[in-house]
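A.B. asks: return atomic coordinates for the entry below.
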Amino acid sequence: MALRRLARRALHRWLPVHLPPQPLVSFSCGIRGHIFLRFSTSSSDQPHFMVDYLVSTCGLPPDKAAKAAPRFAHLSSPSRPDAVLAFLRSRGLTRAQARAVVSWNPAVLLSDVDATIAPKFRAVRSLGLTRAEAARLFALYPPALAMGVHTNLLPRLLLWLDLLGSARLLMKWLTKTWLLRNSVDALLQNLGALRSHGVPEARLAATVRLKPSLILQSPAKLRALTARVDACGVPRGSRMYAWALLTLHNVSDAAFRAKRAAVMRGTGCTEQEFLAMFRRAPCFLFMSAELLRRKVEFLVDTVGCGADHIVRDPVLLTLSVSKRMVPRCHAIEALKARGVDIGRERLVNIVRASEARFVERYILRYSDQAPELLEMYPPDHRKGSSRGDCSTIASSCSSQGD
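C.D. replies: All right, here's what the predicted structure looks like:
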């Protein structure tokens, strides 16, 4: 709500009450044959000057410039294209970014800067984005320059800022996906569908922040995804339901089958036991089938963990072998080699323990007796789970039941 009030105040200050029509003229041309179409506003047979302008000034390939040039046939000088490029550069876009915008839609060069482009930059800044963030937004998503300020641009930005919670996350995800491509209605439809499946508001927001593409898919694909989660027996409304959605959104049917086979072969579990593992900790399926196979093998052969223990505690499969389990095993071996009595705690519980507990209980406590521990278990290993551990999700999975 605070974002919306901020936008209303800023828009009242910076934008006219009635904006002139703003869509850019779309360009679609069925030119065939010659790369350089020769045309002119006079009887001359020379190529229009905009062909060379689009190539030399805007960096378009010659064939694309030739196809776009007819749109500029009425121009007698490059003053308007020059004004557009100068404005984009003045608002923080680099030369390469401005060229990328023009390459996406050369017709942007026909825009009236004051009437159609400047209001969009003011609108974005009114939401609290910095000058650099506004420039990057239009560079990352050039179609935003063709959006109506009130009808599309602001509503989409406001919704995403509400969902993601910050301009920083907005910019992060814009670098990875065309986050603004879906209408507000389509996004709200998907959000409503997830709420109807019992996903609570806080969990929904956390899930979208982790993977915005979950609500960027079509409603039909979202329905198919929820059907897959239902088929795995994850109860709607359970605390694991959102994580199951997130996991299967990233894991295809074929990959799911391959990973199921790897785990079943390694642990000897049944399909129903595998599904129970998934319901307890869906995130272990982010690993590849080969990595899951190696983790099961390491846990059984080196850690001494029974296969039945893995089935009961699938969060073990989210722990990194190289950054967590191996360094901890080496540390314990070093202590035993020194004759240090570390008690009777099982190795599987040691690798499962939190990072803070392990460092305090086995590294700092015995650093005088085994100073090599500080080298064997350096600070970069004391960060806990690696990126591959899905640590954000695993922390939630670890305390959940079936």
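A.B. asks: from now on I want contacts and neighbour counts done on CA atoms only, so please keep to that.
C.D. replies: Fine.
A.B. asks: separation between the closest residue to Glu271 other than its chain neighbours and Thr130?
C.D. replies: Of all residues not flanking Glu271 in the chain, Met264 sits nearest, at 7.2 Å (Cα to Cα, 6 or more residues apart in numbering). Counting by Cα to Cα, to the nearest Å, the gap from Met264 to Thr130 is 52 Å.
A.B. asks: which one of these two has more residues nearby?
C.D. replies: Neighbour comparison, Met264 and Thr130: the larger count goes to Met264, with 18 against 13 (by other Cα atoms under 10 Å).
A.B. asks: any idea which helix or strand comes after the helix or strand Lys120 falls within?
C.D. replies: Applying DSSP states H and E as the criterion places Lys120 in helix 118-126. As assigned by DSSP H and E, the chain's next helix or strand after helix 118-126 is helix 131-140.
A.B. asks: who's in contact with the following helix or strand past that following helix?
C.D. replies: For helix 131-140, the following helix or strand on the C-terminal side (DSSP H and E) is helix 154-164. The contact list for helix 154-164 (Cα atoms under 8 Å, 6 or more residues apart in numbering) reads 3-4, 123-124, 127, 167, 170, 180, 183-184, 205, 208-209.
A.B. asks: what do you get if the cut-off is 7 Å, keeping everything else the same?
C.D. replies: 3-4, 167, 170, 180, 183-184, 205, 209 (Cα atoms under 7 Å, 6 or more residues apart in numbering).
A.B. asks: let's compare: structure for the following, please.
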Amino acid sequence: MEREARLVVHVAEVEALKASAKLSHLKSPSKPDAVLAFLADLGLSTTGVATVVARDPKFLCAIVDGRTGLALSRSEIARLVPLAANDHFRSKSVVSKVHYYLRLFGSFQEFLRALKGNQHLLSHNLERVVKRNVGLLQECTLGSCDIGKLAISMPRMLTANVEQIRAMVASAEGLGVPRGSGMCRRALQSVAFVSEEKIATKMEYLKKTFRWSDAEVGIAVSKGPFVLKRSEDMLKRRSEFLISEKYMVQQGKVQTVYGT
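C.D. replies: Sure, this is the predicted structure:
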């Protein structure tokens, strides 16, 4: 027990004890030493190494040579490892997943941003889950760029179940935003993981606050679905401003609500 605990360098005592139980099978420190040397070579700080080992003690058993296929710089790998360290990162499939996400998001920085928002990106099956969801979004005639932007703002949708994605698309169409329209991405972003009841409640609030008819609120939301993401407090202030300034012309009302 003592020998394995010593392998967990820079980790707090409690975490080291937890980790040692998962490393009790080790007969030689050569592999952990190689991993620690790899992490040190990446330039990880003491805290960074502690984070990696605490998250995944078995990372000390990884074959680190395989990570060179990620097509990332040393500094990029150093930023990725503390976020991604788990049994899935030790899998060979991580290389194809990282390559796919780099293409989808357009840059390592955006991929990292999405991973911070959804650390399950590397654990879900790429073909059966992620690409399936991307395919459903493509059916809305969204291009790769739009899907990438959508996924950056809402990375959870890449690993959501298929019913949630279909419900999201149906809700966007229910706002009067057809597939393929320029506002489709905004509509999907505005209704993602929001229940029909909450959408209906927000629509009713808009109608009451701005004194709109059903037709007017429908026009407003279809032209700018992101109004559904605005807080009630902000919408109330906008409404008071509009009414006080007598901005009651239809076009003026709608544009001012959106902040344009």
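A.B. asks: just to revisit the earlier point, just the closest of the contacts of helix 154-164 of structure 1 to Pro78 of structure 1, please.
C.D. replies: Leu180 (31.1 Å; Cα to Cα).
A.B. asks: before we move on, back to that, so which of the contacts of helix 154-164 of structure 1 sit within helices?
C.D. replies: 3-4, 167, 170, 184, 205, 209 (DSSP state H).
A.B. asks: ok, then the element right after the helix ranked longest in structure 1?
C.D. replies: Longest helix of structure 1, by residue count under DSSP H: helix 253-267. Using DSSP H and E, the helix or strand that directly follows helix 253-267 of structure 1 along the chain is helix 271-280.
A.B. asks: got the contact list for Cys232 of structure 1?
C.D. replies: Leu275.
A.B. asks: what does it align to in structure 2?
C.D. replies: With TM-score structural alignment as the matching criterion, the partner of Cys232 of structure 1 in structure 2 is Leu175.
A.B. asks: now the helix holding Lys120 of structure 1, how far from the centre of its chain.
C.D. replies: Distance of helix 118-126 of structure 1 from its chain centroid, counting by Cα atoms, centre = their mean, to the nearest Å, is 25 Å.
A.B. asks: which of the residues in it are buried?
C.D. replies: Judged by neighbour count using 16 or more other Cα atoms under 10 Å, the buried positions of helix 118-126 of structure 1 are 118-126.
A.B. asks: need the residues you listed in a markdown table with distance to Arg71 of structure 1, can you?
C.D. replies: Compiled in a markdown table, these are given as follows (distance: Cα to Cα, whole Å):
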| residue | distance to Arg71 of structure 1 |
| --- | --- |
| Ala118 | 22 |
| Pro119 | 24 |
| Lys120 | 23 |
| Phe121 | 25 |
| Arg122 | 28 |
| Ala123 | 28 |
| Val124 | 29 |
| Arg125 | 31 |
| Ser126 | 33 |
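A.B. asks: coming back round to it: could you work out the most separated pair of the ones in helices among the contacts of helix 154-164 of structure 1?
C.D. replies: Top of the distance list for these (Cα to Cα): Arg4 and Arg209, 19.6 Å.
A.B. asks: which parts of the stretch 1-150 of structure 1 are helices?
C.D. replies: 2-14, 49-56, 62-68, 79-90, 95-104, 118-126, 131-140 (DSSP state H, counting those that start in this stretch).
A.B. asks: got the angle for the fourth one vs helix 49-56?
C.D. replies: So the one you mean is helix 79-90 of structure 1. Inter-element angle recorded for helix 79-90 of structure 1 and helix 49-56: 20 degrees (by axes from the mean of the first three to the mean of the last three Cα atoms, to 10 degrees).
A.B. asks: what is helix 79-90 of structure 1 packed up against?
C.D. replies: Identification of packing neighbours for helix 79-90 of structure 1 by 3 or more Cα pairs under 7 Å, 6 or more residues apart in numbering; DSSP states H and E yields helix 95-104.
A.B. asks: would you mind listing the buried residues in the helix it packs on?
C.D. replies: Using 16+ other Cα under 10 Å as the test for burial, helix 95-104 of structure 1 gives 95, 97-103.
A.B. asks: ok, the aligned partner of Arg95 of structure 1 in structure 2 to Val53 of structure 2 distance?
C.D. replies: Structural correspondence for Arg95 of structure 1 with respect to structure 2 (TM-score structural alignment): Thr46. Distance of Thr46 of structure 2 to Val53 of structure 2, computed by Cα to Cα: 11 Å.
A.B. asks: please apply the same query to Val162 of structure 2.
C.D. replies: 34 Å.
A.B. asks: swap in Phe193 of structure 2?
C.D. replies: On the measure of Cα to Cα, Phe193 of structure 2 and Val53 of structure 2 end up 34 Å apart.
A.B. asks: ok, Ala62 of structure 2 next?
C.D. replies: From Ala62 of structure 2 over to Val53 of structure 2 (counting by Cα to Cα), the distance is 11 Å.
A.B. asks: so what's Cys305 of structure 1 up against?
C.D. replies: 299, 348.
A.B. asks: how near is whatever residue of structure 2 lines up with it to Glu240 of structure 2?
C.D. replies: Using TM-score structural alignment as the criterion, Cys305 of structure 1 maps onto Tyr247 of structure 2. As judged by Cα to Cα, Tyr247 of structure 2 and Glu240 of structure 2 stand 10 Å apart.
A.B. asks: now stretch 66-75 of structure 2, how far from the centre of its chain.
C.D. replies: On Cα atoms, centre = their mean, the centre of stretch 66-75 of structure 2 falls 22 Å from the chain's centre.
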